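Participant: sequence unknown, structure follows:
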């Protein structure tokens, strides 16, 4: 069964209709968002740890219009496990506008990988945060095996991991077969600081063009509410390391946020204040995502 009582219900995103002050460049991409539901059509997995309110494609399309963002990358949320149907259904509505990051089973057939590629998937997400036994460190053999499977498609591996837990991060991934993408600035809480060995390893991977960083979810990794001042230094450090390997995302619908729910317009304007140079902002919002997610040239409303 898929009862909403099986896991705690999390808060819905802020419904206020309000556009940001920042004007996004043409072809801008929200590189991290989730589509959840409708639950009656795409039921959530029984083993999920939270239950999101429906956050449908229609709602998300309205958000993109409100923000002035042209394109988006839909990332498979953990509530669906390896059932990518909701995400794939969304991709099918506009293949030029949407790209996807899927979650797969290790024994997936090559033909299914090909089908995902044709649907617009350009990466695989691996969650090593919510694992039972972290004493063994990163499951590098499993990650490498997945990477070799997806390498022929030119995909990347998106890793949801707390980089502060892995002081040997740079050495571990020095010869990894595909590009790595780390969400939420590396998901290292602000209290560990930018000199933490794991975060420094992430910066080294960035400098060596071995990894990308998603400038997403600052509210997830600091204790304060907006404007998340503790996270500014992390923003500055990744820019200094390699601005050509950075992308931005809204993290809508902000699942499992237990403090003040951010408004997406404010998150957009926060990026504007943290990345004031317009050319750099254009690179992060448009140019870099086009390379990472294999987008076609932007030719206006798509």
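Facilitator: Thanks, I have it. Just so it is clear, the structure is predicted and the values come from calculations on it, not from any experiment.
Participant: drop to CA atoms for contacts and neighbour counts, all remaining ones
Facilitator: Will do.
Participant: centroid residue for this structure?
Facilitator: residue 32 (3.7 Å; C-alpha atoms, centre = their mean).
Participant: could you measure that residue against residue 209, distance?
Facilitator: Taking C-alpha to C-alpha, to the nearest Å as the measure, residue 32 falls 21 Å from residue 209.
Participant: what's the answer for residue 25, then?
Facilitator: Per C-alpha to C-alpha, residue 25 is found 25 Å from residue 209.
Participant: more crowded one of those two?
Facilitator: Using other C-alpha atoms under 10 Å as the criterion, residue 25 and residue 209 rank with residue 25 on top: 18 against 15.
Participant: Packing partners of the host helix or strand of the residue nearest to the centre of the chain?
Facilitator: Under the criterion of DSSP states H and E, residue 32 resides in strand 29-33. Packing partners of strand 29-33 (3 or more C-alpha pairs under 8 Å, 6 or more residues apart in numbering; DSSP states H and E): strand 71-75, strand 246-248.
Participant: can you give me the offset of the shortest one from its chain's centre?
Facilitator: Its chain's C-alpha centre lies 9 Å from the corresponding centre of strand 246-248 when counted by C-alpha atoms, centre = their mean, to the nearest Å.
Participant: hold the first one in mind and look at this next one:
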């Protein structure tokens, strides 16, 4: 039985009053990476979770969507909910066609459950390879699940750190579905966008059917939220990485807020500033439309108009 418990000490609540962005998102823009947390009174967190978040339910997500000028969301199952996708599916259904979902499932998942998730709007599964968040790399589970979801046309979302790519890329490249990489593979920005580590990541993207999320500068930045060139432009040390991905793989890039920003203890980003970060990495209208509208629509709503 799950019981309510306080959030993990040091956890920061999501930014309560985000600023209005100065950058106007193109019509039909998609937030392709966000989450819902509970609320835990209705959707309890998993007993095996690595952290306990604050509540951040669908009502708050949809309010942020409307404030920022976002048209649609892709709601990614949060690790704190384990393989119980109820909160995510509830939010996707409540969006009335304006959301898709990414699930977490176990290797013994039944075909009937996968079909039910597909009917609800789920289009992929997510696997976490970040060492501090998992007990062991889930390669065996992913191999089994990839085989089960391939007939549905789903993709696999991968969360890992670039330093671990050398030992993982052979396995990733063998998977029978498209891949979507969270947060540019979490590069070490101190090593530079032209350095060997990030160049290796880009070569991996080039060789395989891989999409890349240009997301979470707040997680990657060393300089942090302090502005270097005016208060609307934080995280400038991450800009060269995002810009390189957008320039080299413009038809396979996605963007998202990562709201409610899981497991942050240093600072909580202002989602309005995250929107204003976008023109720094996608510098013209064509790049912006592909990143924010055309690409996510092609992946998540194929055949539909934005």
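Facilitator: Looks like it came in fine. Just so it is clear, the model here is predicted, and its values are computed rather than measured.
Participant: With mean neighbour count and distance to residue 133 of the first structure as new columns, can the helices and strands packed on strand 29-33 of the first structure be given to me in JSON lines?
Facilitator: Below are those laid out as JSON lines (neighbours: other C-alpha atoms under 10 Å; distance: least, C-alpha to C-alpha, whole Å):
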{"stretch": "strand 71-75", "mean neighbour count": "25", "distance to residue 133 of the first structure": "25"}
{"stretch": "strand 246-248", "mean neighbour count": "27", "distance to residue 133 of the first structure": "31"}
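Participant: Compare those and give me the one nearest residue 146 of the first structure.
Facilitator: strand 71-75 (17.3 Å; C-alpha to C-alpha).
Participant: out of everything not next to it in sequence, what's closest to residue 20 of the second structure?
Facilitator: Closest residue to residue 20 of the second structure apart from its sequence neighbours, by C-alpha to C-alpha, 6 or more residues apart in numbering: residue 272 at 5.4 Å.
Participant: mind checking the SS state of the counterpart of that neighbour in the first structure?
Facilitator: Aligned counterpart of residue 272 of the second structure in the first structure: residue 265 (TM-score structural alignment). The local conformation at residue 265 of the first structure, judged by DSSP: H, G, I helix; E, B strand; the rest coil, is helix.
Participant: those helices in the second structure, which residues are they?
Facilitator: Assigned by DSSP state H, the second structure shows helices spanning 58-68, 86-94, 111-120, 139-149, 165-173, 196-207, 217-220, 239-248, 271-281, 285-289, 295-300.
Participant: returning to that earlier point: dump the residue contacts of the residue nearest to the centre of the first structure.
Facilitator: Contact analysis of residue 32 of the first structure by C-alpha atoms under 8 Å, 6 or more residues apart in numbering lists 72, 73, 74, 75, 214, 216, 248, 249, 250, 251, 252.
Participant: Now tabulate those residues in TSV and tack on distance to residue 66 of the first structure.
Facilitator: Formatted as TSV, these follow (distance: C-alpha to C-alpha, whole Å):
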residue	distance to residue 66 of the first structure
72	14
73	17
74	18
75	20
214	22
216	19
248	17
249	15
250	13
251	15
252	13
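Participant: wait, which of these is closest to residue 288 of the first structure?
Facilitator: Nearest to residue 288 of the first structure among the contacts of residue 32 of the first structure is residue 248, at 9.5 Å by C-alpha to C-alpha.
Participant: If we ignore the residues flanking it in sequence, what's nearest the closest one?
Facilitator: Per C-alpha to C-alpha, 6+ apart, closest to residue 248 of the first structure is residue 215, 4.8 Å.
Participant: Neighbours of the one you found, how many?
Facilitator: When neighbours are counted by other C-alpha under 10 Å, residue 215 of the first structure comes out with 25.
Participant: For it, what is the corresponding residue in the second structure?
Facilitator: So residue 215 of the first structure corresponds to residue 214, using TM-score structural alignment.
Participant: So its match is in contact with residue 257, correct?
Facilitator: No. Residue 214 of the second structure is not in contact with residue 257 according to C-alpha atoms under 8 Å; the separation is 9.8 Å.
Participant: Aligned to residue 279 of the first structure, what sits in the second structure?
Facilitator: Aligned by TM-score structural alignment, residue 279 of the first structure pairs with residue 286 of the second structure.
Participant: if I look at its match, how far off is residue 193 of the second structure?
Facilitator: 23 Å.
Participant: likewise residue 78 of the second structure?
Facilitator: In terms of C-alpha to C-alpha, residue 78 of the second structure sits 29 Å off from residue 193 of the second structure.
Participant: Which one's more surrounded, the two?
Facilitator: Higher neighbour count among residue 78 of the second structure and residue 193: residue 78, with 25 against 21, using other C-alpha under 10 Å.
Participant: Could you point out the longest strand of the second structure?
Facilitator: For the second structure, the longest strand by residue count, based on DSSP state E, is strand 122-128.
Participant: ok, average deviation of that one from the first structure?
Facilitator: Mean deviation of strand 122-128 of the second structure relative to the first structure after superposition (mean C-alpha distance after the TM-score superposition for the first structure): 0.5 Å.
Participant: What are the contacting residues of that strand?
Facilitator: Under C-alpha under 8 Å, 6+ apart, the answer for strand 122-128 of the second structure is 76-77, 89, 100-105, 134, 137-138, 142, 149, 153-160, 300.
Participant: from those residues, which ones fall inside strands?
Facilitator: Judged by DSSP E, those include 76, 100, 101, 102, 103, 155, 156, 157, 158, 159 as members of strands.
Participant: And the fifth one, how close does it get to residue 296 of the second structure?
Facilitator: Spatial separation of residue 103 of the second structure from residue 296 of the second structure under the definition C-alpha to C-alpha is 17 Å.
Participant: quick one, what contacts the nearest residue to residue 42 of the first structure once chain neighbours are set aside?
Facilitator: Excluding the flanking residues, the one nearest residue 42 of the first structure by C-alpha to C-alpha, 6+ apart is residue 86, at 6.1 Å. By C-alpha under 8 Å, 6+ apart, the contact list for residue 86 of the first structure reads 35, 36, 37, 42.
Participant: nearest to residue 92 of the first structure, of those residues?
Facilitator: Checking these against residue 92 of the first structure with C-alpha to C-alpha, the nearest one is residue 35 at 13.2 Å.
Participant: so that closest one touches residue 88, yeah?
Facilitator: No. Counting by C-alpha under 8 Å, residue 35 of the first structure stays clear of residue 88, with 10.0 Å between them.
Participant: Check the burial of residue 65 of the first structure by counting its neighbours.
Facilitator: Going by other C-alpha under 10 Å, the residues that sit close to residue 65 of the first structure add up to 11.
Participant: returning to what we had before: which residues are in contact with the match of residue 215 of the first structure?
Facilitator: By C-alpha under 8 Å, 6+ apart, the neighbours of residue 214 of the second structure are 182, 183, 184, 242, 245, 246, 253, 254, 255, 256.
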